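Q: What follows is a predicted protein model with its sequence.
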Amino acid sequence: MKTDCLRAACAAALFFLICTGTAFGAAFRYEIQMMADAQTPVMNRVGYEQIHVVRSGETLLDIARNHELGYNELALVYPDMDPWLPPRGKEILIPRTWVLPPTRYQQVVVNIPEMRLYRFFPEHKLVKTYPVGIGRQGAATPKGDTRVVSRIKSPEWTVPEGSRQKVGRAVVPPGPDNPLGDYWIGLADGQIGIHGTNFAWGIGRRVSHGCIRMYPEHVEIFFNEVAVGDRVEILYAPVKVGIQHDKIFLEVHPDIHDIIPDMHAHAEALLRQRGLFSGIDQQRMQRVVTARSGVPEAVGSITDLNQP
């Protein structure tokens, strides 16, 4: 029955979201409304797309930062464009839409393949999202559940032993040479944290020793949005399934750690788990999975569930 499919699709959801497109601090916010039951489809695609006209002297990295995106988010949409010399006057899509990641705690969620952090405020019915940089190959950001254990302004950086000869010292004091930036949010394992950066072009890239980096203008705000004890979920979810109004959306990112042997089968499994596969246009689904552009795409409709 159609209603049974809707229940299956939404049983795990705790809330639905409505995009406001309103500035909240230096990041965009999205309002949330707690669900009264599990029978209403969760609306978990948020944001909106824009068009940007490239100006003289702009790089893709400048454009990404000015629109609160990571470099990866534009590079996936425009893989053949020179990031340093995008054509002046060209209209480019700013892909500022997202399917929200699954969360058990509604506090802080980091999705590794997406290179994006989500901060939920259930008490204020808000969610905010920020681009991040993550661990490079050989020093991957670890997934799992953790907590905030410290908040430090103007932190010192203890240089990893393998890098001390190159850096020339064991500890880097606060200041412009410190790759931690001006704020440090330490996590429970003691090895990694969420912090600022003195290299803003590393946001949306795999550049750290495992830590999660944020733009300087974002980490200052985020620092004041978290408290010691807050839960942090670090996920590896290259495929996300969302619903907005009557449409079913699929958002697919590259499997950067080569964990998933068959992305098409993985996407189909997620849709089936949510009882949505019968409403999917399979050709659209295949195109979205193949493209892996990181942009949510409509691949079906709720009204088509279980239609003959």
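A: Structure received. Since the model is a prediction, treat every value here as computed from it, not as a measurement.

Q: Going by C-alpha atoms from here, please, whenever you check contacts or count neighbours.
A: OK.

Q: okay, now Gln165: neighbour count?
A: 11 (other C-alpha atoms under 10 Å).

Q: and it, what helix or strand is that in?
A: Gln165 is part of helix 164-167 when elements are defined by DSSP states H and E.

Q: one more structure, for comparison:
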Amino acid sequence: MKVRSLFACSILLSAIGGIANATTYTLPENSNDSVITQFHDDVPLTRVEQNETLPDVARRFLLGQTEIVRLNPDVDRWQVKKDEIVRLSNRRILPDTPHEGITLNIAEYRMYYYPPTQKGVAPQVMSYAHGIGRQDWKTPLGKTSIVQKVKDPAWHPPESIRREHAANGDPLPAVVQPGPHNPLGAYMLHLAVPGGYLIHGTDIDKIYGIGMQITHGCVRMYPEDIEALYNSVPVGTPVYMVKQPIKVGWLDNTLYIEAHPDLEGEETTLEQKLDVALKLIQKADSQNMPEFDRGVLKQALTVLDGNPVALYQRLPQKALPVSVPTGHGSKGGYYHGV
């Protein structure tokens, strides 16, 4: 890993100081490409300015805790020393879903929101870290939609959750009023899923749990992220809830793979991961199997750090001359090769 100068790190910090810049990606010009990039640097780094923790760094850059821990396996999660270098996320492969509404890929603890295209503005996608349901309260999968939006919601804990808290010596009231200790935070999006599943904010007590598998099935977001999402999406917005721990996508004729660990309570072997990855690679290359370094693929499926890795580079597709029969009103022309 190339460690840059303090000056370069300062540029990086100033470049992503704004919340919008930290989560907004311009979609690739080629509509068939699905790899998005945040920074010009292949491996963006930051130098911490004071002793803190990796969750502190994740909070500052709106990353999930699990995500930043995976990217920094040699950094002490609870004791990052002043001037220590921390690696940040950069590239992401978009989940294999329609580029509309919201996609929740619970396998990577991350959400993708595709705002409506505006005239004169390149298509964009907003990406947010979020927490998901733990093993015994799994977040459901499938297509749904937002059916209600509530600001400053009161929380009515289900009886099952009240029993759980009572058993742990932490009884809950029948209603938790809005405020800094309300687990729903200040904004709530109600999904059309039986059981009352929500996308919501968080209270000050659990803010460092974003990007972890800790909720009772709902999707929990940072306060500023849920506020931005709440103010952007209307009722009726489609929501795709998927679990794609392995993703494959193109960017500028290079094929990338991104792999994440299994969720708690799930376990797949390396052979099973390889089988899934090979099928995705073949699908991405029009059902052909390109010649690529199998060692790079195996390494990505072993490390499972969620960082897209280049597998294969194809020749650029060029515009080829095409002979057009005369006598039919045509003057000849060029078509792009496929």
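A: Happy to help now that I have it. Note that this is a predicted model, so its numbers are computed, not measured.

Q: In structure 2, which residues correspond to the helix or strand that the helix holding Gln165 of structure 1 is followed by?
A: Downstream of helix 164-167 of structure 1, the first helix or strand assigned by DSSP H and E is strand 171-172. Mapping strand 171-172 of structure 1 onto structure 2 (TM-score structural alignment) gives residues 175-176.

Q: still on that earlier bit, I would like the residues contacting the helix holding Gln165 of structure 1, please.
A: With contact meaning C-alpha atoms under 8 Å, 6 or more residues apart in numbering, helix 164-167 of structure 1 is reached by 159, 170.

Q: end to end, how far does stretch 14-23 of structure 2 reach?
A: Start and end residues of stretch 14-23 of structure 2 are separated by 14 Å (C-alpha to C-alpha, to the nearest Å).

Q: That stretch: how far from the chain's middle?
A: 16 Å (C-alpha atoms, centre = their mean, to the nearest Å).

Q: and if you look at stretch 250-261 of structure 1?
A: Distance, centroid of stretch 250-261 of structure 1 to centroid of chain: 13 Å (C-alpha atoms, centre = their mean).

Q: Buried residues, that stretch. List them.
A: Buried residues in stretch 250-261 of structure 1, defined by neighbour count with 16 or more other C-alpha atoms under 10 Å: 250-255.

Q: my guess is Tyr215 of structure 1 meets Val132, correct?
A: Yes. Using C-alpha atoms under 8 Å, Tyr215 of structure 1 is in contact with Val132, at 7.4 Å.

Q: what touches both of the two?
A: Ile203.

Q: which of the two has more neighbours?
A: In terms of neighbours (other C-alpha under 10 Å), Val132 is the more surrounded of Tyr215 of structure 1 and Val132; the figures are 32 against 26.

Q: The more buried one corresponds to which position in structure 2?
A: Using TM-score structural alignment, Val132 of structure 1 lines up with His130 in structure 2.

Q: So its match versus Ile214 of structure 2, what's the distance?
A: On the measure of C-alpha to C-alpha, His130 of structure 2 and Ile214 of structure 2 end up 10 Å apart.

Q: re earlier: return the subset of the buried residues of stretch 250-261 of structure 1 lying in helices.
A: In helices, judged by DSSP state H, none of the buried residues of stretch 250-261 of structure 1 are found.

Q: Tell me the one of those nearest Phe28 of structure 1?
A: Minimum distance to Phe28 of structure 1 across the buried residues of stretch 250-261 of structure 1 is 19.5 Å, recorded for Glu251 (C-alpha to C-alpha).

Q: To which residue of structure 2 is the closest one aligned?
A: Match for Glu251 of structure 1 (TM-score structural alignment): Glu258.

Q: what's the answer for Ile302 of structure 1, then?
A: When structure 2 is aligned by TM-score structural alignment, Ile302 of structure 1 is paired with Arg314.

Q: Many thanks, have a good one.
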